[in-house]
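Visitor: pasting the sequence and the predicted coordinates here, then a few questions.
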Amino acid sequence: MELTDKLEILADAAKYDASCASSGAPKRSSEGKDGLGATTGMGICHSYTPDGRCVSLLKILLTNFCIYDCQYCVNRRSSNVPRARFSVDEVVKLTTDFYLRNYIDGLFLSSGIIRSADYTMEQLVLIAKKLRNEHQFRGYIHLKTIPDAAPELIAEAGLYADRLSVNIELPTAEGIERLAPEKNVHTIKLAMGSIRRKLDEKEAEPKAPRYAPAGQSTQMIVGADQTDDSTILSTAETLYGSYKLKRVYYSAFSPIPESPSGLPAKPPPLMREHRLYQADFLVRGYGFQAGELLPSAGNLALDIDPKLAWALTHREHFPLDLNNADLGMIMRVPGIGLRNARRLVELRRARRIRYADLARMRCSMEKIKPFIITADYRPQNDTAPSETLRRALADAPQQLGLWPSLQEAA
């Protein structure tokens, strides 16, 4: 098979893995050095670093052959799809050639399991090792680790990769047992734990060899079984706390040709995936707990974002006086992000916050109006029912005339 044909098959097969962001990679440059690649340049890719840089990644599988038969996976053993396999040197050549053509800044490499977990992991590590040692590649490398592989292989992977990930795939042990019976959630968590220990060792001893400086991540499939968002978020919260994950990624289940009968015939709404990402960000960055966003079993609302949903069910906290509230509560106001919350706290050390200050900061003004008090503004009707607010703020922003503009404080 021609290399281009392999690339077409194995790049397409990799699209189902969402956990390819390059957040957290250290800045490295080949400028003035005998090295190849960088993580500082702008690219054509769809992954973004925390400071907003777009980083292009060659996202491929080493092979889509697999000895496992996970029902939700298009590359499962019983799936009738075209198969291909790269050699180690072919992946190295593609990565370096694509970089020299300015197509990419890094590599995201995963694989189906061939022969054994150890053999597959050895191949992935060898690719990263050759790129780093033989080609002096300083670009971003993300390796998907094989949970059943020997711990020493996973440990070695972290010496060459910027980020490691171990996909848990499904949020419950019951789901994994039913849809991926050849996988073991205990083994997956052992692999996550071994990576965390290595990261902790590096943190305790900064002079130790570099080890996965961008940390580890995982992915959960949404909608492949009946698990609700409450359970998914609780699982994510536990994973963040137990394994210091940088990110949990959510991938909406996509029905595949000749799917087993136990899988849904239709995908979940893509908005459900989007709401999970929003809720996840609130847990990671805003101090929310999963149980606050979904105090009972069920799914996140699709018509409004999770922060607004929380505010509408906790009207006792609003409207919030921005000149007196603490940072933690300001961050919970719909329409105010982390950065602007901190800027408001800094501003009020010099003077009182006014309504125009929020507009200058480009806060979401129509969303924010019902929930704030400033030195020169308070909502005229702060007792409007939550359901009325929900209808006004949900799907028709052009109708947000419910809250009058500037009102003098009483």
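Guide: On my side now, so go ahead.
Visitor: use CA for all of it now, contacts and neighbours both
Guide: OK.
Visitor: please identify which helix or strand holds L164.
Guide: Per DSSP states H and E, L164 falls inside strand 163-165.
Visitor: could you point out which element follows that strand?
Guide: Assigned by DSSP H and E, the successor of strand 163-165 is helix 173-179.
Visitor: in the next helix or strand after that following helix, what counts as buried?
Guide: Later in the chain than helix 173-179, the nearest helix or strand by DSSP H and E is helix 185-204. By 16 or more other Cα atoms under 10 Å, the buried positions in helix 185-204 come out as 185, 188-189, 191-192, 194-196, 199, 202.
Visitor: what's the closest of these to P264?
Guide: Looking at those and their distance to P264, the nearest is V185, at 22.3 Å (Cα to Cα).
Visitor: wait, that closest one sits on G175?
Guide: No - with contact defined as Cα atoms under 8 Å, V185 does not reach G175; the gap is 9.9 Å.
Visitor: reformat the buried residues of helix 185-204 as JSON lines; add distance to N64.
Guide: Below are the buried residues of helix 185-204 laid out as JSON lines (distance: Cα to Cα, whole Å):
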{"residue": "V185", "distance to N64": "22"}
{"residue": "I188", "distance to N64": "20"}
{"residue": "K189", "distance to N64": "24"}
{"residue": "A191", "distance to N64": "22"}
{"residue": "M192", "distance to N64": "23"}
{"residue": "S194", "distance to N64": "26"}
{"residue": "I195", "distance to N64": "25"}
{"residue": "R196", "distance to N64": "28"}
{"residue": "L199", "distance to N64": "30"}
{"residue": "K202", "distance to N64": "34"}
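Visitor: and the furthest pair within the residues you listed?
Guide: Most distant of the buried residues of helix 185-204, by Cα to Cα, are V185 and K202, 26.1 Å apart.
Visitor: ok, now which ones touch A309?
Guide: A309 makes contact with 293, 301 under the criterion Cα atoms under 8 Å, 6 or more residues apart in numbering.
Visitor: and the next helix or strand past the helix or strand hosting it?
Guide: Using DSSP H and E, A309 falls within helix 306-313. Next helix or strand after helix 306-313 toward the C-terminus (DSSP H and E): strand 320-321.
Visitor: included below, for side-by-side comparison, is a second structure:
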Amino acid sequence: MLIKHTPDAYEKLRILGGMATDDILTQPETRAGRGGPYPAPNKNPTHGVYRASMPNGKYINLMRVIFTDFCKMDCHYCPNSHWVPRKRYAFKVDELARTFAELVRRQTVSGLFLSSGIAGDGSKTTEKLVKVVDAVRNKYGFKGYIHMKVMPGAEYEYVEAAYRLGTRLSVNMETPTVEHMQKLSKMKDLKRDILDPMEWVHNLTEGHTNGAVGQATQLVVGAADESDRDIFGRMDQLYTDWKLKRIYYAPFRPVRYTPLEEHPPTPMARSHRLYQVDWLKRVYRFSNDELDLAFTDNGFLPLDQDPKTSIAVENLDAFPMDVNHAKKDQLLRIPGVGPKSAERIVRNRSRHSIDTWRDLTAMGVVRKRAWPFLAFPGHRPPRAKQLKLDLFGEDAREKRRTQAVESVPQPAAPCGERMSCTGCPMLGMPGHPSADSLSALPLAS
């Protein structure tokens, strides 16, 4: 006799929490140990719980979950689309609200990120999410942070209800233009299903204080073969016209059984470059004319050079810039100088002249990136034309590489990579000598 297994709420949380993997509040930093606009979250403490960094630098544990992974839509990139044959799960309204309340009571989470597949249509699914959040707010008394998805195709009354209950709302745009959406879905209409609800959210949040305080969205980078310039055009419109709080750039990953399963994945570096351009526009206040210099002729951002450096290289006549006299907005144009370090430079130079790298690095300036572009007493790199020849010319770069190789003594360690085995983290690992065997190694000539 077969016994049918009915998953409980925490088993559903384990499954459906793992599927809510798109935008949250942060994106992983590419280099461990470096602060930046998107600091890396710590390891998640339990299933369905995500430790995310807030814009103020603090952390919040979110219960991150989708209401159901049933979805009728045909999005070519999505693991929840109807293309993928697998077992599906769904919460009941009070079941999900009660589970969240229990995690809050245990002090496991202090916020909620709620999304869903589209079961039925956008309005019915958004109504379900509204009922969950209404129970969380009014039955269980939660007053904290709730990021709530509005489903594509939701009618105005459900968008308004979500606005009154959520802290932040988002409608995932996924792709920048109508033409690109037609490549990804035959069922979604970009204007009707996505842009209209986003405009409603903007109108509701603009100038009002009795509901959600802003909206965000997500773009799937590379799924529709769009260019970075296409994405930037949409980015500009969303930040300028609808005052979005954030845009997230998820690199496309092929999913088995979907029409795009053979499509190559998008490099994480491409998404990272888009985040950097986003940061330059939203935080550094670079103009569109300045940002246009970061793109190649075919409309993409170089993967081997960050946009701020690309822009600086195209404006070499403005460099090197004297850190003791440049205005704050000019300092922000220097690679390796961010908003905090620019503020520290302005504050400290009012008391004394900045004349050492030690001063600048203590203020947060990244010397490796900044040194060709700034000047102070005792440090003045070559002017524009010579700077471009020395730093960015192929012949000069190859010459420096050759000189560097010739000037470095050959490694003495058996692996050929290090001067000595002493202190090597690989010491004693398979294929590497043990400490006892070091005495038997031949001495370097």
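Guide: Sure thing, it's come through. All values reported here derive from a predicted model rather than from experimental measurement.
Visitor: circling back to that earlier point, may I see the buried residues of the helix holding A309 of the first structure?
Guide: Applying 16+ other Cα under 10 Å to helix 306-313 of the first structure flags 306-312 as buried.
Visitor: and for stretch 43-57 of the first structure?
Guide: Quick answer for stretch 43-57 of the first structure (16+ other Cα under 10 Å): 43, 45, 47-48, 53-57.
Visitor: reformat those residues as a markdown table; add distance to E346 of the first structure and secondary structure.
Guide: As requested, those are exported to a markdown table (distance: Cα to Cα, whole Å; DSSP: H, G, I helix; E, B strand; the rest coil):
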| residue | distance to E346 of the first structure | secondary structure |
| --- | --- | --- |
| G43 | 35 | coil |
| C45 | 36 | coil |
| S47 | 32 | strand |
| Y48 | 28 | strand |
| R53 | 27 | coil |
| C54 | 30 | strand |
| V55 | 32 | strand |
| S56 | 36 | coil |
| L57 | 38 | strand |
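Visitor: how about the residues you listed, which pair is most distant?
Guide: Pairwise across those, and taking Cα to Cα, the largest span is found between R53 and L57, at 12.7 Å.
Visitor: do you have the helices of the stretch 101-250 of the first structure handy? List them.
Guide: 117-133, 151-160, 173-179, 185-204, 229-243 (DSSP state H, counting those that start in this stretch).
Visitor: give me the distance between T96 of the first structure and L58 of the first structure.
Guide: According to Cα to Cα, to the nearest Å, T96 of the first structure and L58 of the first structure sit 10 Å apart.
Visitor: ok so, going back, closest one to N75 of the first structure among the helices of the stretch 101-250 of the first structure?
Guide: Going by Cα to Cα, the one of these nearest N75 of the first structure is helix 173-179, 13.8 Å.
Visitor: which position in the first structure pairs with Y239 of the second structure?
Guide: In the first structure, Y239 of the second structure lines up with Y240, judged by TM-score structural alignment.
Visitor: tell me how many other residues surround that match.
Guide: 17 (other Cα atoms under 10 Å).
Visitor: how about the one 10 residues further on?
Guide: Burial of Y250 of the first structure, expressed as a neighbour count using other Cα under 10 Å, amounts to 24.
Visitor: excluding its backbone neighbours, what's nearest it?
Guide: M220 (5.1 Å; Cα to Cα, 6 or more residues apart in numbering).
Visitor: I figured that neighbour hits V248, correct?
Guide: Yes - judged on Cα under 8 Å, M220 of the first structure makes contact with V248 at a distance of 7.4 Å.
Visitor: let me see the ranges of the strands in the first structure.
Guide: 47-48, 54-55, 57-61, 106-110, 140-144, 163-165, 216-222, 247-252, 320-321, 372-373 (DSSP state E).
Visitor: gap between the aligned residue in the second structure for C66 of the first structure and K183 of the second structure?
Guide: The equivalent of C66 of the first structure in the second structure is C71 (alignment by TM-score structural alignment). Noted for C71 of the second structure: a distance of 19 Å to K183 of the second structure, by Cα to Cα.
Visitor: over to Q386 of the second structure?
Guide: Counting by Cα to Cα - Q386 of the second structure and K183 of the second structure are separated by 47 Å.
Visitor: so G43 of the first structure sits against R101, correct?
Guide: No - look at G43 of the first structure against R101 with Cα under 8 Å: they stay out of range, at 11.0 Å.
Visitor: and the gap between the aligned residue in the first structure for V365 of the second structure and V74 of the first structure?
Guide: Aligning on TM-score structural alignment places V365 of the second structure opposite C363 in the first structure. Distance, C363 of the first structure to V74 of the first structure, using Cα to Cα: 42 Å.
Visitor: more neighbours: which of those two?
Guide: V74 (21 against 17).
Visitor: check the gap between the residue nearest to the more buried one when sequence neighbours are not counted and P264 of the first structure for me.
Guide: Using Cα to Cα, 6+ apart and skipping residues adjacent in sequence, the residue nearest V74 of the first structure is I256, 6.1 Å away. Going from I256 of the first structure to P264 of the first structure by Cα to Cα gives 10 Å.
Visitor: with H46 of the first structure instead?
Guide: 29 Å.
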